[in-house]
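> my questions are about this predicted structure, shown below with the sequence.
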Amino acid sequence: MPSELRDVSVPRSDNKPVHVAFGVDAGYYRGMGVTITSVVENNPGLEFVFHVFAFSITADNREKLEKLEKQHGVTVQLHLLDTTTLDEFRQFPCFSKHSLGTFIRLLIPSRLSGIADQVLYLDADLLCFGDLSDLLAIDLGDHIAAAVADEKDTTVKTQIPALGLKHGHYFNAGVMYIDVQNWIAANVQQVALKALTTLDMRFADQDALNIALDGRIRYIDTKWNYRYHLVDYLTRGETRLNVSQPYVFMHFTGPVKPWHSWCLHDIRELFSDIQSRSPWAESPLDGPGTARELKLFSKFLITQHRIAEGVYWHCRYLRSRLMQKLKSS
């Protein structure tokens, strides 16, 4: 049973609420909170119910979700998932390769049966910059979901043949407008979970969803899930947000997120500005912690001609690698 912050069975107005769902683990509650803030601020005329799916939550994040409701006048429902849900898949060879958070996105629509006819699933590493009305007005018909195609050459050349996709398209699952009953009727949850736990997936649950939804996706404009891979820009020394095409959702794919202090890009300040109007306003940005993050940070600094700082952080990276080797020996 979900852990409720508010009873969503009775909308707070005569408007039909828009159901939006997230699947998060410990490191993404802040990102999700800022995403929600950006959605609400850009859609003042819509009634929202935000569903938060997770296997665990800290007392601090629970308190912040309650503040989020009051601060923005929205409904938030927390769904704490039981790990026994996945018991039948633990026997499969690839199960242990994935963290529990990998499975959350696959479980959401079935949990919303009887609550929502359609649900907008969002990753927690994106920001909203516009009106969602056109997306929410899409008639899915027999399609299970609407999503944006990933048309990068590397994806087309590798993932479509690797997954045996018969309809020649691959989508990014960070934004999906889902018909709940069509999802359930097609048994998407079971098909995707079995694929994820029996096959070696490059992009984990996203690959599994592409298998389960092959031929049942309505493809929509890139503006609904514009991927902005910060590593690519920072590696080239580009620090300004300069996009020529329209976008409503900007999705920060890759290991660098706007809430990282070592994200040396203008988007960090924009994210911090939106965060300042959320319950996470006082939360400091995350510093580099892993060896990979230390290495990337040093690389970005050197690219921006901050040589002394870059050398310092590269030494921190080398020390981190050394400590890892000593622990494993």
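Good, I have the coordinates. Residues are numbered from 1 along each chain as shown.

> can we go C-alpha only for contacts and neighbour counts from here?
OK.

> biggest helix in this protein, by residue count?
Counting residues, the longest helix in the chain under DSSP state H turns out to be helix 307-328.

> list the buried residues in that one.
For helix 307-328, burial by neighbour count (16 or more other CA atoms under 10 Å) applies to Gly310, Trp313, His314, Arg316, Tyr317, Ser320.

> what does stretch 127-143 give?
Leu127, Cys128, Phe129, Gly130, Asp131, Leu132, Leu140, His143.

> again with stretch 272-279
Buried-residue list, stretch 272-279, by 16+ other CA under 10 Å: Ser272, Ile274, Gln275, Arg277, Ser278, Pro279.

> need those residues in TSV (columns: distance to Tyr247 and secondary structure).
What follows is those, written out as TSV (distance: CA to CA, whole Å; DSSP: H, G, I helix; E, B strand; the rest coil):
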residue	distance to Tyr247	secondary structure
Ser272	20	helix
Ile274	17	helix
Gln275	20	helix
Arg277	22	coil
Ser278	23	coil
Pro279	26	coil
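
> following the helix or strand that contains Leu135, which helix or strand shows up next?
Taking DSSP states H and E as the definition, one finds Leu135 inside helix 133-136. Next along the chain after helix 133-136, taking DSSP H and E as the criterion, comes strand 145-149.

> show me what that next one packs onto, helices and strands only.
On a contact count with 3 or more CA pairs under 8 Å, 6 or more residues apart in numbering; DSSP states H and E, strand 145-149 meets strand 171-179, strand 217-219.

> let me know which of the ones you listed is tucked in deepest.
For these, the largest average neighbour count (mean count of other CA atoms under 10 Å) is found in strand 171-179, namely a mean of 22.

> what angle separates it from strand 145-149?
In terms of direction (axes from the mean of the first three to the mean of the last three CA atoms, to 10 degrees), strand 171-179 departs from strand 145-149 by 160 degrees.

> and Thr154, which of the three is it?
Under DSSP: H, G, I helix; E, B strand; the rest coil, the three-state class of Thr154 is helix.

> just the residues contacting stretch 61-76, thanks.
Residues from elsewhere that reach stretch 61-76 (CA atoms under 8 Å, 6 or more residues apart in numbering): 4-6, 8, 29, 33, 37, 40, 47-52, 278-280.

> what ranges does the chain have for its helices?
29-42, 59-72, 101-111, 133-136, 153-163, 180-185, 188-198, 204-212, 230-235, 266-275, 291-303, 307-328.

> tell me which of these sits nearest to Asp221.
Among the helices of the chain, helix 133-136 comes nearest to Asp221, with 9.6 Å by CA to CA.

> and that closest one, how far out from the chain's middle?
19 Å (CA atoms, centre = their mean, to the nearest Å).

> contacts for that helix next, please.
Residues from elsewhere that reach helix 133-136, judged by CA under 8 Å, 6+ apart: Tyr177, Trp224.

> second one coming, line it up with the first:
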Amino acid sequence: MNHIMKKIAFNEISDYSKVYSIAVCTDKNVVRAMGVLLFSILQNNPSRFAFHIFFRGKLDLENKTKIQYLSEEFHVPIIIYFMKDEMLYDLHKTENISITAYYRLLMPYVLEEEGVTKVLYLDVDMLCKGNIEELFSIDMQKNIAYVVKGFTSIPEWWKRYCAFLGMRGNRYFNSGMMLINIPTYIRQDIGNKAIQLAREENYKYMDQDVLNILLEDKVICDTASQYNCTMSVRNHEFDENKVKIVHFTGSKKPWKLYTTLWDSNYCFGDKEHSWKYSYYEQWRICAGQSPWKNVPYDKPKSYTEWRYLSDMYRHAGEYKKACNAYVKYLLYKLKSR
């Protein structure tokens, strides 16, 4: 089945066996995050990569030009695929996660037609901080993917959740980073099976739940956070010298206005995960060096986010701004009732 409406190619090549393919799925709401991720990869890796962007909706000229600049500046192929996604319309989505999340299920089918046999899928809310070339040398054998287990401070809850999903074990992985063995994925028709399963029930973690159900015992599941260090990783599990990819899971993204003063000195009582705050600053530094450096940070969209902004200013000693944000918090909270 053809899942593509059209594609735009910058520095396109005919043989993808000579490069490392990386895929991302995005839309206009997080195109800046996607650009910063790509920029961070290119900054830290001398190897030859090809990027495959699966885009939902219309890409404006400004962002198209910035993506083209990355391709030309770093001499890398960047291919943008505009998806046909009618088959995904009836699938479960949330306020913060659109059906774009399901694009990763269809992505291997498209890349197979491009001649790609192995692809690294990455969520756009990530930052690369080191060389990831070794990741592509992992021997997949008969496994469908290489993944990293989900880290949590409430393991007993996750054990119960895995049982609720019908999984035999409790090795639940975060699907934000997957090195996919495309021929095996296609042979077992994982994408179409996943969409069908997602259509039958509204899973809490959407496509991630579905992939964990279908891929149990069919993946290499790493217990180290080196290539997918989520915000749930605790200080004693974090190794700064080994971590290559930081994943800003949860709602507190580094492009949100209420995180713009977060750094290694912030913490704000979260001592168990204090390592992560310096990476918000590192993301801002990377964004400031990228073609997206002048894009404004996202303003609060809910009363909770206005409270976060007030807390940030108060912690920084900017009390006037903190009071103004707190007033907005109260107004938004009253409107929500």
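Yes, it's here. Just so it is clear, the structure is predicted and the values come from calculations on it, not from any experiment.

> need the TM-score from the superposition.
Here the TM-score for the pair of chains, by TM-score structural alignment, normalised by the length of the first structure, is 0.84; 309 aligned residues with a CA RMSD of 2.7 Å.

> ok so, going back, export the helices and strands packed on strand 145-149 of the first structure as JSON lines, with columns for distance to Asp286 of the first structure.
What follows is those, written out as JSON lines (distance: least, CA to CA, whole Å):
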{"stretch": "strand 171-179", "distance to Asp286 of the first structure": "22"}
{"stretch": "strand 217-219", "distance to Asp286 of the first structure": "35"}
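
> of those, which approaches Pro284 of the first structure most closely?
Nearest to Pro284 of the first structure, of all those, is strand 171-179, at 25.3 Å by CA to CA.

> the closest one corresponds to what range in the second structure?
Under TM-score structural alignment, strand 171-179 of the first structure corresponds to residues 173-181 of the second structure.

> compare the matching stretch with the first structure and give me the mean distance after superposition.
Taken over the aligned residues, the distance from stretch 173-181 of the second structure to the first structure averages 0.5 Å (mean CA distance after the TM-score superposition for the first structure).

> filter the contacts of stretch 61-76 of the first structure down to the buried ones, ChimeraX style.
The ChimeraX selection below is limited to those of these classed as buried (16+ other CA under 10 Å):
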select :5,8,29,33,37,40,47,48,49,50,51,52,278,279,280
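
> how many residues are close by Leu65 of the first structure?
As a burial measure, Leu65 of the first structure scores 24 neighbours (other CA atoms under 10 Å).

> trace it over to the second structure, please.
Matched by TM-score structural alignment, Leu65 of the first structure corresponds to Ile67 in the second structure.

> and Leu122 of the first structure, by the same measure?
Under TM-score structural alignment, Leu122 of the first structure pairs with Leu122 in the second structure.

> what's the neighbour count on Ser3 of the first structure?
Neighbour count of Ser3 of the first structure, defined by other CA under 10 Å: 13.

> residues in contact with the closest residue in space to Lys142 of the second structure that isn't next to it in sequence?
Spatially, and ignoring its direct neighbours in sequence, Lys142 of the second structure is nearest to Thr184 (7.3 Å; CA to CA, 6 or more residues apart in numbering). Contacts for Thr184 of the second structure (CA under 8 Å, 6+ apart) come out as Lys142, Asn143, Ile144.

> which of those residues still touch in the first structure?
Using both residues aligned by TM-score structural alignment, their matches' CA atoms under 8 Å, the first structure keeps these contacts from the contacts of Thr184 of the second structure: Lys142, Asn143, Ile144.

> give the contact list for the second one.
For Asn143 of the second structure, the set of contacting residues under the criterion of CA under 8 Å, 6+ apart consists of Asn181, Thr184, Lys218, Val219, Ile220.

> let me know the closest of the residues you listed to Lys18 of the second structure.
For those, the nearest to Lys18 of the second structure is Asn181 (16.0 Å; CA to CA).

> distance of the closest one from Ile138 of the second structure?
According to CA to CA, to the nearest Å, Asn181 of the second structure and Ile138 of the second structure sit 11 Å apart.

> next: Lys299 of the second structure.
Lys299 of the second structure sits 41 Å away from Ile138 of the second structure, going by CA to CA.

> can you check Asp15 of the second structure too?
Counting by CA to CA, the gap from Asp15 of the second structure to Ile138 of the second structure is 21 Å.

> just Arg314 of the second structure next, same as before
To Ile138 of the second structure, Arg314 of the second structure is 47 Å away according to CA to CA.

> quick one: closest of the helices of the first structure to Gly174 of the first structure.
Judged by CA to CA, the one of the helices of the first structure that comes nearest to Gly174 of the first structure is helix 204-212, at 8.5 Å.

> matching residues in the second structure for that closest one?
Counting by TM-score structural alignment, helix 204-212 of the first structure pairs with residues 206-214 of the second structure.

> mean shift between that stretch and the first structure?
Compared with the first structure after the fit, stretch 206-214 of the second structure shows a mean deviation of 1.2 Å (mean CA distance after the TM-score superposition for the first structure).

> residues making contact with that stretch?
For stretch 206-214 of the second structure, contacts defined as CA under 8 Å, 6+ apart pick out 92-93, 101-102, 105, 165-167, 172-175, 190, 194, 197-198, 203.

> residues in contact with the spatially most central residue of the first structure?
Nearest residue to the geometric centre of the first structure (CA atoms, centre = their mean): Asp123, 1.9 Å. Asp123 of the first structure sits next to Phe22, Gly23, Met32, Gly174, Val175 when contact means CA under 8 Å, 6+ apart.

> now Glu305 of the second structure
Contacts for Glu305 of the second structure (CA under 8 Å, 6+ apart) come out as Tyr258, Tyr329.

> mind redoing it with 10 Å?
Ser251, Lys252, Lys256, Leu257, Tyr258, Lys299, Asp311, Ala325, Lys328, Tyr329, Tyr332 (CA atoms under 10 Å, 6 or more residues apart in numbering).

> that one maps to what in the first structure?
That one, Glu305 of the second structure, aligns with Glu293 by TM-score structural alignment.

> distance check, its match against His314 of the first structure.
From Glu293 of the first structure to His314 of the first structure the distance is 10 Å (CA to CA).

> okay, and the common contacts of these two?
With CA under 10 Å, 6+ apart, Glu293 of the first structure and His314 have common neighbours Lys299.

> which neighbours do Asn181 and Ile138 of the second structure share?
Taking CA under 10 Å, 6+ apart as the contact rule, Asn181 of the second structure and Ile138 both touch Tyr146.

> isn't Ile41 of the second structure up against Asn131?
Yes. With contact defined as CA atoms under 10 Å, Ile41 of the second structure reaches Asn131; the gap is 8.0 Å.

> shared neighbours of these two, which are they?
Common neighbours of Ile41 of the second structure and Asn131, using CA under 10 Å, 6+ apart, are Ser47, Lys244, Ile245.

> give the contact list for the last one.
Taking CA under 10 Å, 6+ apart, we find Ile245 of the second structure in contact with 37, 40-41, 122, 126-132, 177, 225-230.
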